[in-house]
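coords please:
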Amino acid sequence: MADHSDHGEVTYTIADGNDYPAHEQTYEGFIRMVKIGTSAVAFVLIMMAIFLT
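Model prediction:
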């Protein structure tokens, strides 16, 4: 069986090479695209409601 003699100690580490500003920029871009996509779908639905009824 595995030796678990140190399982009373919990350590948290941050991986080397994390680029937090790039992460924030990617997230902001994702949120921006979600907003644009939602607006585009709403626009299409409104146009369908106006012209297809």
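
okay, CA-based contacts and neighbour counts for the rest of this
Noted.

The residue most central in space within the chain: helix or strand, and which one exactly?
Nearest to the geometric centre of the chain sits Tyr27, at 5.8 Å (C-alpha atoms, centre = their mean). Using DSSP states H and E, Tyr27 falls within helix 20-51.

compare with the first, here's sequence two:
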Amino acid sequence: MADKKHGEMDITDQKKTFDGFVNWTKWAVIVIIAVLVFMALVNS
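Below you'll find the model as predicted:
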């Protein structure tokens, strides 16, 4: 079995993917809230 040391793996791609996912999710939630507010204002 190979000698493995904690923290030596290059995880830059995983960090970029996670940051992109978080950013996309943030903007999706903002758009959904904006649409719901717009719908509430139009239907009143």
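
Need the counterpart of the residue nearest to the centre of structure 1 in structure 2.
Residue correspondence to structure 2 (TM-score structural alignment): Tyr27 of structure 1 is matched to Phe18.

Can you tell me what Leu36 of structure 2 aligns to in structure 1?
Alignment note (TM-score structural alignment): Leu36 of structure 2 maps to Leu45 of structure 1.

Can you get me a residue count around its match?
11 (other C-alpha atoms under 10 Å).

And for the aligned residue in structure 2 for Ile36 of structure 1, the neighbour number?
If you follow Ile36 of structure 1 across to structure 2 using TM-score structural alignment, you land on Trp27. Other residues within reach of Trp27 of structure 2, judged by other C-alpha under 10 Å, total 11.

hmm, back to that, would you quantify the distance from the match of Leu36 of structure 2 to Ile31 of structure 1?
Noted for Leu45 of structure 1: a distance of 21 Å to Ile31 of structure 1, by C-alpha to C-alpha, to the nearest Å.
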